[in-house]
Every structure is written in C-alpha cells, then in structure tokens.
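# sequence and predicted model, in that order:
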Amino acid sequence: MVIKILLADSHAVVRESFRSRLDDVPDMEVVGETEDGPSTVELVRKTKPDLVIVDIEMPNTKTIELIQQIKSESPDTNILILTNNLDSHSVCSVIKKGASGYLLKECDFAELIHAISLVCKDKIYVSPCLAGRVMKDCPYTYPPPDQSLLSYFNEQQIKIIKLSAEGKTEKEIGNILHLSIDTINSHRQHVYKEMNIHNIAELTRLAIRAGLIYP
C-alpha cells in the first residue's frame, strides 16, 4: 500500500527537498504541499493523506490547534512533527493532542523513513536523543518496559547495549568492562543480528523499550 504524504512547511526549498527524496522511495507518495495551518487543514480535507509532516515553526500557526483540526478532518491521518525544539514537554503536548511522532530536523533521511514507517503502523516515534526524557515526562507515550527483549543476551552483552545507548564510545566501554574493542564490536554485531537492527539509534530504542536507560 502506498503511503500518501502531505508536507506542511513554510519553506518551499525544504518542501522541494523532501518531495524529491520521498518520491524516490517505493510505496511513498507526496500528494501535496502547504505553507501554513489553514491551507494544511484544507488540503487534508481534500486528500485524506496517511501522514502529514508538520513543521512546528510555521508562522501564524498554533501547532496544537493544527493537530486537533487535522485529526478532526481526517481521524486516520497520522501526524509527524518536524522541529528543532528539544523540550520534552513540547513532545508530550503534541503527542497527547494526537501527533504520532516528533523528529528533529537534523535527522538523516534514513531516520525520517523509519519514523514514517512506524507512525503509519499506528506506533509512536520520538527522536532517540529525546526519548529518555519523554518517558519520564509523559510515560503514556511508550508501553511499559519489555525486559523479555533482553532474554537473547548474556550479562556482558546487556551492559554493552546499555553503555552504547548512553552514548559511550567503544574505548570508554572497553575501559569500563575491561574488554577489547574487537570483543565489544563482536557482541554488538550479535545484538544487531538477533534484533534485526542496524545502527546506534535503533540500539538506543531497544534499550529504551527494554527499560535499560532512563533520564
């Protein structure tokens, strides 16, 4: 099924960049672009997109009201907020009102695609650097920790997951656990393979889901 996406951003160059890249992704289609709140609501009414990517800094737009209006016009439309705001309370507010994701503008394209895929499966996505604080400030955002995710790993591997998710370098992990960098990489690759993950961002999400890291 093709994911229909509406881009809501006040900067034409940003919309054009997103459109050019998203149009190259199989099963994703940009069905429209808007530059402010009222035109976004109008186009949602007409196109009923699966997802609206909303720039939280659009002028003359109150984000909370826009989210509510979008959900009123099209309850099945998911909303992904794009922002530079690192305030966890802002994340809580928009998710409580109906947004499904909160993504920093500095994210790479792979993370954007991952976030789109998740929110269009009715899941919540929050940028990893904010996820820990969000769990504390609005715990309803995430399901309870699932420690069964750790049943695949031994004690040393669990420690490596935790330390990696906390942002420790391989050298720092080695000093803490008295392991060589090769051993650390071997354990981490085992974790990646078992959980079908590919990078530190996904490893961080695993650690959060398992309850290994908190603010």
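Nice, thanks for sending it over.

# drop to CA atoms for contacts and neighbour counts, all remaining ones
OK.

# contact partners for residue 48?
Neighbouring residues of residue 48 by CA atoms under 8 Å, 6 or more residues apart in numbering: 74, 77.

# same thing with the one 10 residues further on?
Contact partners of residue 58, counting by CA under 8 Å, 6+ apart, are 9, 10, 35, 36, 37.

# likewise for residue 173?
Residue 173 neighbours (CA under 8 Å, 6+ apart): 160, 163, 164, 179, 184.

# closest to residue 66 among those?
Nearest to residue 66 among the contacts of residue 173, counting by CA to CA, is residue 164 at 37.3 Å.

# quick one: contacts for the closest one?
The contact partners of residue 164, taken as CA under 8 Å, 6+ apart, are 170, 173, 200, 203, 204.

# so which of these wins on neighbours?
residue 204 (24 neighbours; other CA atoms under 10 Å).

# surely that one meets residue 163?
No. Under the criterion of CA atoms under 8 Å, residue 204 is not in contact with residue 163, lying 9.6 Å apart.

# let me know how buried residue 110 is, in neighbour terms.
9.

# what about it, distance to residue 131?
18 Å (CA to CA, to the nearest Å).

# now residue 45: which helix or strand?
Element membership for residue 45, per DSSP states H and E: helix 37-47.

# could you identify the helix or strand that succeeds that helix?
strand 51-55.

# packing partners of the longest helix belonging to the chain?
For the chain, the longest helix by residue count, based on DSSP state H, is helix 181-195. Counting contacts by 3 or more CA pairs under 8 Å, 6 or more residues apart in numbering; DSSP states H and E, helix 181-195 packs against helix 155-165, helix 170-177.

# relative to helix 155-165, how tilted is the helix or strand just after that helix?
Where DSSP H and E defines the elements, the next helix or strand beyond helix 181-195 is helix 200-209. When axes from the mean of the first three to the mean of the last three CA atoms, to 10 degrees is applied, the directions of helix 200-209 and helix 155-165 differ by 110 degrees.

# so how far is helix 200-209 from its chain's centroid?
Here helix 200-209 is found 11 Å from its chain centre; the criterion is CA atoms, centre = their mean, to the nearest Å.

# also stretch 64-75?
Distance, centroid of stretch 64-75 to centroid of chain: 20 Å (CA atoms, centre = their mean).

# only the buried residues of it, if you could.
Neighbour-count burial for stretch 64-75 flags 64, 66, 67, 68, 69, 70, 71, 73, 74 (criterion: 16 or more other CA atoms under 10 Å).

# what's the first-to-last distance across stretch 117-135?
End-to-end distance of stretch 117-135 (CA to CA): 21 Å.

# need the contact partners of it.
So stretch 117-135 is in contact with 3, 50-51, 78-80, 86, 88-89, 91-92, 100-104, 115, 141-142, 201, 204-205, 208, 213-215, going by CA under 8 Å, 6+ apart.

# below is structure B, check it against A:
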Amino acid sequence: MAQVNPLYEHQRPRASARPAKAISVLLVDDHVLFRQALRHLLEAEPDIRVIGEAGDGRSAQQLAERFHPDVILMDISMPGVDGVTATRDLKAGIPNTKIIILTMFAEDGHVIRAIRAGADAYLLKNSESSKVIDAIRAVARGESVIEPQLATKLLNEFRRISEFREEETVAGLTEREIQLLRLVASGMSNKEIAAELSLAESTVKNRLSLLFEKLDVKDRTQAAIYALSHGLITRKD
C-alpha cells in the first residue's frame, strides 16, 4: 500500500530547516518495519526528504508518476509487481528518476537483471547505513554505485558473455584514454583520478564524459565492463 508523506502532499506553512533542493526519496519495500527504520534514518539527514512509501511495485509506480522523486530505494522481492519489473517500467516512463536496488539478494542473476532493467545502484540490506546515504547522494549526482563484491560478480558475468562474442579491438583510443579507462575500472573516484594524473577534477569529469560518449557507455560500471572485456584490465580472483 502506498503512503505519502503529508509534508510533501501539501506545501509547508512555515519555512523548513531542510535545504530548498533536498533530495526527494521514495521508499519501496513490502516490510513495514524496514521502511519505518529507513525513513527514520534518512529523515535525520538535512539534504534528504522522504516523500512517500510503497509496499509493492505497482504502488511505487503510481507514487513515482505522481511526484517524480529524485531517488527510489527499491526492494526486489515484493508481491504483485517485483522490483526489477517496476524499475524497468519506471525507467521507461521517468528516466530522470534514479533507482537504487536495496535487497537481500546477492546472486549474480538478480544483479544482472536489475542492472539491465536500468538500476543506477545495487546495494545489500546488510550494508552500513552510511553507504546507503552516500549512494542516495551519489546517484542524485548522476553516478552509479554497486557493492564491491557484487561488482566482481557483475564483471565476471559480462566477461563470460564476452567470450562468446567476436574479438573486438580498442582501436581509436589514445594511450591517455586507455589510462583513464583503467583508472575508472579500478574503482577510483574523479578526485582520486585527478590526483593520480595531476589534473583538475573538472578536467577529469569532462574527459570522462567524452570518453563515455566515444565508447557508447553511460556510466562507470559499463566503462569497467568495456575495459575488462577488451583486455585492458585483468580479473582479480
């Protein structure tokens, strides 16, 4: 069942202590106690505003279409419409809304399905609370987030798939672009890459945008997959 934060349903009569551009978040999980705990956690953050809750994918779609939240925290296993299906449908209709899968499932199949559906992040429910909060802020900035152990599974799966494809080359990439791609694939942030290459962080951001466009990838995860499948990095067992 969908629940709406009454403070979002109507304009607040008095000035709020929260920033004018607080990140609006929709919680989607069929466990009420978990949603309540998550709401309590997030509402302690001044730059995050919980605008509603839903206990299934269908209710999540209805609330998201009504309020267009910045970020949705989405469970996978729910009655009726599951989280992966809801993610796919929401991304088709409201592509600017970022979706974080927050689930107990760490199996490869669930991760792959969620990423293919358009999820911007994939976290486990046993993650530290600070990671969830950081992930909300990261996806709101347009970044992608995935648990390190899940990233390994994801990369291994795409590497397995790539073995059945025709061999491709990295023709057209400069040595500098290959170096940048390797640093991205290693998990470095823009700030860390800037320090490594002695560049301004804004320069790194611009170069990554051009590189991603050149490779026809949309984010760091896909760039890492590209680097691995083309032999620019090796898998660590």
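That came through fine. Bear in mind that the values here come from a model prediction, so they are computed numbers and not experimental data.

# overlay them and tell me the TM-score.
Superposed pair, TM-score by TM-score structural alignment, normalised by the length of the first structure: 0.65. Supporting alignment: 159 aligned residues with a CA RMSD of 3.0 Å.

# tell me which of the buried residues of stretch 64-75 of the first structure fall in helices.
Per DSSP H, the buried residues of stretch 64-75 of the first structure map to helices at 64, 66, 67, 68, 69, 70, 71, 73.

# got those as CSV, with distance to residue 195 of the first structure columns?
Converted to CSV, those look like this (distance: CA to CA, whole Å):
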residue, distance to residue 195 of the first structure
64, 36
66, 37
67, 34
68, 36
69, 38
70, 35
71, 34
73, 38
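
# thinking again about what came up before, nearest to residue 26 of the first structure among the contacts of residue 173 of the first structure?
residue 164 (32.1 Å).

# mind checking how far the closest one is from residue 200 of the first structure?
Plainly put, residue 164 of the first structure is 7 Å away from residue 200 of the first structure if you go by CA to CA.

# do residue 100 of the first structure as well
From residue 100 of the first structure to residue 200 of the first structure the distance is 22 Å (CA to CA).

# same question for residue 62 of the first structure.
Distance, residue 62 of the first structure to residue 200 of the first structure, by CA to CA: 34 Å.

# and if you look at residue 11 of the first structure?
Noted for residue 11 of the first structure: a distance of 31 Å to residue 200 of the first structure, by CA to CA.

# repeat that for residue 19 of the first structure.
The gap separating residue 19 of the first structure from residue 200 of the first structure is 27 Å, by CA to CA.

# same deal with residue 182 of the first structure?
Distance from residue 182 of the first structure to residue 200 of the first structure, counting by CA to CA: 17 Å.

# next: residue 80 of the first structure.
Counting by CA to CA - residue 80 of the first structure and residue 200 of the first structure are separated by 22 Å.

# swap in residue 155 of the first structure?
In terms of CA to CA, residue 155 of the first structure sits 19 Å off from residue 200 of the first structure.

# could you say what helices and strands the host helix or strand of residue 226 of the second structure packs with?
If you go by DSSP H and E, residue 226 of the second structure is part of helix 220-229. With contacts defined as 3+ CA pairs under 8 Å, 6+ apart, the packing partners of helix 220-229 of the second structure are helix 148-162, helix 175-185.

# export those to JSON lines and tack on distance to residue 46 of the second structure and mean neighbour count?
As requested, these are exported to JSON lines (distance: least, CA to CA, whole Å; neighbours: other CA atoms under 10 Å):
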{"stretch": "helix 148-162", "distance to residue 46 of the second structure": "28", "mean neighbour count": "16"}
{"stretch": "helix 175-185", "distance to residue 46 of the second structure": "30", "mean neighbour count": "17"}
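
# just send those back as TSV, with distance to residue 49 of the second structure too.
Output for these, formatted as TSV (distance: least, CA to CA, whole Å):
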stretch	distance to residue 49 of the second structure
helix 148-162	27
helix 175-185	31
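
# any idea which of those gets closest to residue 195 of the second structure?
helix 175-185 (11.4 Å).

# helix 220-229 and the closest one, what's the angle between them?
110 degrees.

# identify the residues contacting residue 51 of the first structure.
When contacts are counted by CA under 8 Å, 6+ apart, residue 51 of the first structure touches 3, 4, 5, 6, 77, 78, 79, 80, 116, 120.

# what do we get in the second structure for it?
Superposed on the second structure with TM-score structural alignment, residue 51 of the first structure falls opposite residue 71.

# from the contacts of stretch 117-135 of the first structure, which land in strands?
3, 51, 78, 79, 80, 101, 102, 103, 104 (DSSP state E).

# can those residues go into JSON lines with extra columns for distance to residue 190 of the first structure?
Converted to JSON lines, those look like this (distance: CA to CA, whole Å):
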{"residue": "3", "distance to residue 190 of the first structure": "33"}
{"residue": "51", "distance to residue 190 of the first structure": "34"}
{"residue": "78", "distance to residue 190 of the first structure": "34"}
{"residue": "79", "distance to residue 190 of the first structure": "34"}
{"residue": "80", "distance to residue 190 of the first structure": "32"}
{"residue": "101", "distance to residue 190 of the first structure": "29"}
{"residue": "102", "distance to residue 190 of the first structure": "30"}
{"residue": "103", "distance to residue 190 of the first structure": "28"}
{"residue": "104", "distance to residue 190 of the first structure": "29"}
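
# most neighbours, which of those residues?
The residue in these with the most neighbours, by other CA under 10 Å, is residue 102 (31 neighbours).

# what does that one align to in the second structure?
Residue correspondence, TM-score structural alignment: residue 102 of the first structure in this structure matches residue 122 in the second structure.

# who are the neighbours in contact with the residue opposite residue 40 of the first structure in the second structure once aligned?
Aligned counterpart of residue 40 of the first structure in the second structure: residue 60 (TM-score structural alignment). With contact taken as CA under 8 Å, 6+ apart, residue 60 of the second structure is in contact with 2, 26, 28, 53, 54, 86.
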